[in-house]
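Q: Sequence first, then the predicted structure:
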Amino acid sequence: MLRAARALLAMRHPLDAELVVSELLGAWWGQRVPGIDVGRLLGEGLVRYASSAATPAALALLAGVAALDPSRQQRVLAKTSMLRLMRRGVARPEWATQLGEVRPVECHVSGTRFGDTDDIICTFRYATDPGPDDEAGHALIAVVDHNSGGVLRDAWVTSKVTRLLEHCRRKAAEDPMATLSAVSPERARAILEAALERTERAVPSGSADGTARSEAPDGAQAPGGSLAAHHALLRARLRALPRAERPAAAPVWGRDRRAVLAARFLASDAAAELSDSYAASRCVDHIIDYGCDVDAGRPLRVSPRKVETFLLSWLPRRVVLLPAEQEAMPHVLAAWIRWAGPRDSLPEEAVRATLDAVWESTTSFGTAYRDPATSFGLRREVVRRLLPDGDLAALPRRMFAFPLLTSDLLADDGGRFDPTTPEGRRALLRLDHFEDFDVPHDHRGKHSAASDAPPAGSALDVPEAAEALAAHERLAERLWKGDPPNLWEAAQRLLDRGHTRTAVLETLLDVLDEAEDETDLVGRLDDV
């Protein structure tokens, strides 16, 4: 990196230098190693190495890190080291004092009426930029992908601001599907900060070019190398944008509001021809949930890409549908498009294009949709117990929390072991703990799935054992709910390292016991 920084000495404009430094800092963006803060390890290591080199290239690199590094602590460390080298007489480039010294000019959102992506265009100028004081010197464009849960898909920079905005305005005037609107700098910052937060969660383990090694949520592709190269610059430009005094509240779609929306649709003319009202009700609930939870609270938005993502990616990974619901889903979705499209001001031709996407995806939907009873070799009664809410993504962690549910031991238990109730969970875990305690042999044959009470005089009656069982019950309830989300991620990492289920449970119980609050718990789980 220090050798690559020599190129900085030949540059004349601060923007060129910032782009080079941002790309260097993006080399480890998205890299995560359990127990190690990779950004701090490499960032501070780079600053120390550059400081010891004490060359003009090292000072130029430190100036870039001081202006762009996402970590405030590392920016301060780099600036301190840069000043130390300057006092020693190391020469600095002319542009060094201008890095990050920009002010915003204007912000726009460019997109289409389908609303699949938004290009957030933020323009800035340095004090030394030529031209009128109200004219921008460069623009940063960030692409927000709403079909992938609102993550950033790409980012890029241009100095041809006038040409860019003229193109967007001309397209919006000539194409009825194109849109362009001005937004306040405060609003642009809020949009991009929310998108960056979602993007950080969607890149759990990245490669050097920023491409995630694991899947982004619901099968969406992870952001690519261009975003990694511009990540540090994007963060720096966000710091230059003003923050709203009162951030706009995100739309709240509670259960009652969703139910009202579903009822209005089911009572409409568009839903009149749906023959199976129960299946239609279940299907429209999933359509609304997807729009509210994944599409930034926009259940009425419809588009061909959203249809394909919903049918071929989100549903197969997240929801268990009964056979009747699988058959009804394309018809319910088509009716929903006919009803919701006009309410979201979508032109008739765009509604027809979205309907075409439904029927073109129907065959692939039947192929892509997984039946968990077939895929995992489970009895349908087991699937019903583990997924009463139809959340297919919860199946692995719930099987881990309550493995006895997948065995034949509880096939004829009469519904006594219901994992959705405290009593059922307790009964399941008492069975789970039975072999883990030193129970006298004369009691072992007397205890079976037919009774959830421990044998008299067993170790389960000991206060320490009862306390351990209660702790396990609290952990199992968290695994059932996925609370917090990184609890199951920590368990998976431990299992991948070859630890037994018992050892994983003990580790997680220790973390839960040591955590001071929920924030501390999340941090400790990330370090497991």
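A: Noted; the coordinates are in hand.
Q: Every contact and neighbour count from this point should use C-alpha atoms.
A: Noted.
Q: SS state for residue 105?
A: strand (DSSP: H, G, I helix; E, B strand; the rest coil).
Q: how about stretch 247-256: buried residues?
A: Residues residue 253 are the ones in stretch 247-256 that count as buried (16 or more other Cα atoms under 10 Å).
Q: repeat for stretch 40-48
A: For stretch 40-48, a neighbour-count test (16+ other Cα under 10 Å) marks 43-44, 46-47 as buried.
Q: possible to save those as TSV with distance to residue 304?
A: Listed next are the buried residues of stretch 40-48 as TSV, based on distance: Cα to Cα, whole Å:
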residue	distance to residue 304
43	42
44	46
46	46
47	48
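Q: List the contacts of residue 369.
A: Applying Cα atoms under 8 Å, 6 or more residues apart in numbering to residue 369 gives the contacts 312, 315-316.
Q: Out of those residues, flag the one nearest to residue 294.
A: Checking the contacts of residue 369 against residue 294 by Cα to Cα gives residue 315 as the nearest, at 11.9 Å.
Q: Okay, the closest one and residue 330: tell me how far apart.
A: 12 Å (Cα to Cα, to the nearest Å).
Q: Equivalent analysis for residue 525, please.
A: Taken as Cα to Cα, the span from residue 525 to residue 330 is 40 Å.
Q: Mind checking which of these two has more residues around it?
A: residue 525 (23 against 20; other Cα atoms under 10 Å).
Q: Which of the three states applies to the closest residue in space to that one that isn't next to it in sequence?
A: If the residues on either side of it in the chain are set aside, residue 525 comes closest to residue 490, at 5.9 Å by Cα to Cα, 6 or more residues apart in numbering. Following three-state DSSP, residue 490 is assigned to helix.
Q: One more: residue 247?
A: At residue 247 the chain is in coil, as set by three-state DSSP.
Q: My guess is it contacts residue 188. True?
A: No: taking contacts as Cα atoms under 8 Å, residue 247 lies outside contact range of residue 188: 11.4 Å.
Q: can I assume residue 121 sits in a helix?
A: No: assessed with three-state DSSP, residue 121 is strand; it does not lie in a helix.
Q: burial count for it?
A: Neighbours of residue 121 under the rule other Cα under 10 Å: 24.
Q: got the contact list for it?
A: With Cα under 8 Å, 6+ apart, residue 121 has these contacts: 107-110, 139-142.
Q: Ok, residue 299 next?
A: 287-292.
Q: buried ones in stretch 342-353?
A: Neighbour-count burial for stretch 342-353 flags 342, 346, 350-352 (criterion: 16+ other Cα under 10 Å).
Q: Output these in CSV, with secondary structure and distance to residue 3 appended to each entry.
A: Converted to CSV, the buried residues of stretch 342-353 look like this (DSSP: H, G, I helix; E, B strand; the rest coil; distance: Cα to Cα, whole Å):
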residue, secondary structure, distance to residue 3
342, helix, 58
346, coil, 53
350, helix, 53
351, helix, 55
352, helix, 56
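Q: Check it against this one:
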Amino acid sequence: MVRMSPVSRVRKKQSSSEEPEPQSLTGFFKDVLGDYANLGTEPGHLEVELLTSELMGQWWETGDDLGPELVELAADKGTAPAAAFLAAFASLGDDEGQRADAGEALAGVVKRGLPEPEWAATLGEFGVGECWRTADVYGDASSLLCVFGEGDTAHGVLALLDFVEFDGWVKDVVVVEAPDEVLAEMRGQAAEGGELMVFEQVPPGRARLLLEDGIAITDSIEDPEVSADFSRFRALALSRARLLGEPEQAEETPEFGEQEQADAIAAFFAFAADEGTAAELDDDEATRAVAEMLAEFGAEHDPRRPLRVGPEKLAFFLDTVFDGDDDLGEDIEAALPDVVRAWAEWGARRDGLSEEATGTLLGAIDEVLEELAEDDSEVDSADVYLDGTENVDDPEALVDLLARRMFAIPDTVTVIGDDELELDPTDAEQRRLLVVGEFPEYHESLAGDDFDEQERMRLAMRTTIVDQLWDNDPAAVWEAAKRLGGKGLEREEVLSQVEQVLAKHLEPATESSMEFDLDDYEAGLSSLG
């Protein structure tokens, strides 16, 4: 989709590493009046609208519509900046009632002798140009550009619509200058995309429907993952949408209940049996279960086109399935890849996708499946670092535990002499062999039983530190390791520095053992990093 390039803002939000202090409504209103006073007596229309849209974006982000209260305060204030706010809000207010209230408040202020801002009567009156959209051929996402004004006043509203999770929600919207350049970029992207892209002119009424419905869906989502610009340009985009005339009638959402889903699944298995798919597909309980999951997913997340297939939609389905709390069972997990591929083939044939588009779709699904398989293998590999005695309910604590033990023992396969060994790091003796494997220069002397004292001490210290990391006892070892790692030191450099601290505090205990003072050792570790 086309990149989003906003025009320069009227003002920038102040950046700070600290959270701003909560502000009272009267304090906020005072700042608002100051902003409108700074516009002067002859601001450009777009300048007024951008300021107002950003102001409304601030309370959109907090979920607290301050419009009615600010209108009341402005009506009581009755100053030129207050009149400017009322005139602007009468044009950009979110709903007809708010705009009417602001207009009435402005009329009341004018009756009391304050002149209406010169620009108020024509605010937002821009000519409507053409609307264009690019989209992927699958219908996962679309960029919509609507042009307004001409000459020096020409600008565009550019929106990015996502049909994967919430059926056409607007996840990004900006006002762009030089819309002809953006349109040229959209043409170029469509040409480069070939059969995988759609580029077409959109009737104004349909564009309004897409914008208003899409922003309404975004408004209904709790904490939507929108761009930083969305809130600033949201109100202005809705204001421009109203210039596009009457919206088209929305298509009626088709019925896709249990019977329709059952019919679709029957058609899918008939296709798999008659037409054949890239993968052999058995009609059994597991494959039926996956097909039912796909149909239910379409009904929930893509109600207008529940059987539509697209790379992003099916990737989202797979992520949802594997990230869910339900245990799928081995049979369903085994059937899932082939069923999803076959479902994609069936959908591509039904939707008339080209051979190239179908191939790209299947290739994208394979990539997602490979990534998920790698993620699963990483989870499985993490199991070897747990012996079942750990009682870690906090996910962050579990991540730290695994990171610590994987730092202590990065690999569970080692080579000692001519033998490649896969070992269990939870067993202390096998863990020692994994440590030995990291010192191939010692293997010959170990095998010949001519291991000198210096080598023996080095290996003993490394084994001790690895055990300390494994058990997190003392915890100061892992804390020191993280500090040193944070400064860019590699694992071997970190362990070498810890060994030096340990060596300073070792004292003979018996002829065959050493001991150290724990407090002194921890104090030495605290000085590292």
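A: Sure, I can see it. Quick caveat, the model's predicted, so the values are computed rather than measured.
Q: that older thread, compare the contacts of residue 121 of structure 1 with structure 2 and list the ones that remain.
A: Checked against structure 2 using both residues aligned by TM-score structural alignment, their matches' Cα atoms under 8 Å, the contacts of residue 121 of structure 1 keep these contacts: 107-109, 139-142.
Q: Show me what residue 207 of structure 2 aligns to in structure 1.
A: Aligned by TM-score structural alignment, residue 207 of structure 2 pairs with residue 188 of structure 1.
Q: Kindly report the same for residue 485 of structure 2.
A: Taking TM-score structural alignment for the superposition, residue 485 of structure 2 sits opposite a gap in structure 1.
Q: Identify the residue spatially nearest to residue 485 of structure 2, adjacent ones excluded.
A: Residue 485 of structure 2's closest residue in space is residue 494 (Cα to Cα, 6+ apart), at 6.9 Å.
Q: Just the strands from the stretch 301-450 of structure 2, written as ranges.
A: 413-416, 419-422 (DSSP state E, counting those that start in this stretch).
Q: Which stretch among those approaches residue 482 of structure 2 most closely?
A: In terms of Cα to Cα, the element of the strands of the stretch 301-450 of structure 2 nearest to residue 482 of structure 2 is strand 413-416, at 24.3 Å.
Q: what's the burial count for residue 118 of structure 1?
A: Residue 118 of structure 1: 21 surrounding residues under other Cα under 10 Å.
Q: secondary structure element for it?
A: Using DSSP states H and E, residue 118 of structure 1 falls within strand 117-126.
Q: Where in structure 2 does the helix or strand that that strand is followed by align, residue-wise?
A: Downstream of strand 117-126 of structure 1, the first helix or strand assigned by DSSP H and E is strand 138-145. Aligned using TM-score structural alignment, strand 138-145 of structure 1 spans residues 155-162 in structure 2.
Q: Mind reading off the mean deviation between that stretch and structure 1?
A: Compared with structure 1 after the fit, stretch 155-162 of structure 2 shows a mean deviation of 1.5 Å (mean Cα distance after the TM-score superposition for structure 1).
Q: My understanding was that the residue nearest to residue 485 of structure 2 contacts residue 486; is that so?
A: No: between residue 494 of structure 2 and residue 486 there is no contact, the gap being 10.4 Å when judged by Cα under 8 Å.
Q: nearest to residue 241 of structure 1, of the kept ones among the contacts of residue 121 of structure 1?
A: Taking Cα to Cα as the measure, residue 241 of structure 1 sits nearest to residue 107 out of these, at 9.9 Å.
Q: Just give me the match in structure 2 for that closest one.
A: Counting by TM-score structural alignment, residue 107 of structure 1 corresponds to residue 131 in structure 2.
Q: Would you mind listing the residues in contact with the closest residue to its match other than its chain neighbours?
A: Sequence neighbours aside, residue 146 is the residue nearest to residue 131 of structure 2 in space, at 4.2 Å (criterion: Cα to Cα, 6+ apart). By Cα under 8 Å, 6+ apart, the contact list for residue 146 of structure 2 reads 129-132, 156-158, 207.
Q: Map residue 146 of structure 2 onto structure 1.
A: Using TM-score structural alignment as the criterion, residue 146 of structure 2 maps onto residue 122 of structure 1.
Q: Just give the number of residues close to the alignment partner in structure 1 of residue 229 of structure 2.
A: Residue 229 of structure 2 maps onto residue 226 in structure 1 when the alignment is built from TM-score structural alignment. By other Cα under 10 Å, the residues close to residue 226 of structure 1 number 17.
Q: My read is that residue 226 of structure 1 contacts residue 143, right?
A: No: applying Cα under 8 Å as the test, residue 226 of structure 1 and residue 143 come out as separate, 11.1 Å apart.
Q: Find the residues that touch each one of those two.
A: 154-155.
Q: quick one, strands of the stretch 101-250 of structure 2?
A: Taking DSSP E, counting those that start in this stretch as the criterion, the stretch 101-250 of structure 2 carries its strands at 128-136, 141-148, 155-162, 169-177, 197-202.
Q: can I get those in JSON lines with distance to residue 396 of structure 2?
A: Shown next, in JSON lines, are the strands of the stretch 101-250 of structure 2 (distance: least, Cα to Cα, whole Å):
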{"stretch": "strand 128-136", "distance to residue 396 of structure 2": "38"}
{"stretch": "strand 141-148", "distance to residue 396 of structure 2": "34"}
{"stretch": "strand 155-162", "distance to residue 396 of structure 2": "32"}
{"stretch": "strand 169-177", "distance to residue 396 of structure 2": "30"}
{"stretch": "strand 197-202", "distance to residue 396 of structure 2": "42"}
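Q: quick revisit: now do the residue nearest to residue 525 of structure 1 against residue 3 of structure 1, distance only.
A: 38 Å.
Q: What of residue 398 of structure 1?
A: As judged by Cα to Cα, residue 398 of structure 1 and residue 3 of structure 1 stand 51 Å apart.
Q: same deal with residue 181 of structure 1?
A: Per Cα to Cα, residue 181 of structure 1 is found 43 Å from residue 3 of structure 1.
Q: next one: residue 314 of structure 1
A: Distance from residue 314 of structure 1 to residue 3 of structure 1, by Cα to Cα: 45 Å.
Q: And for residue 121 of structure 1?
A: Distance from residue 121 of structure 1 to residue 3 of structure 1, counting by Cα to Cα: 33 Å.
Q: Repeat that for residue 506 of structure 1.
A: Counting by Cα to Cα, the separation of residue 506 of structure 1 from residue 3 of structure 1 is 48 Å.
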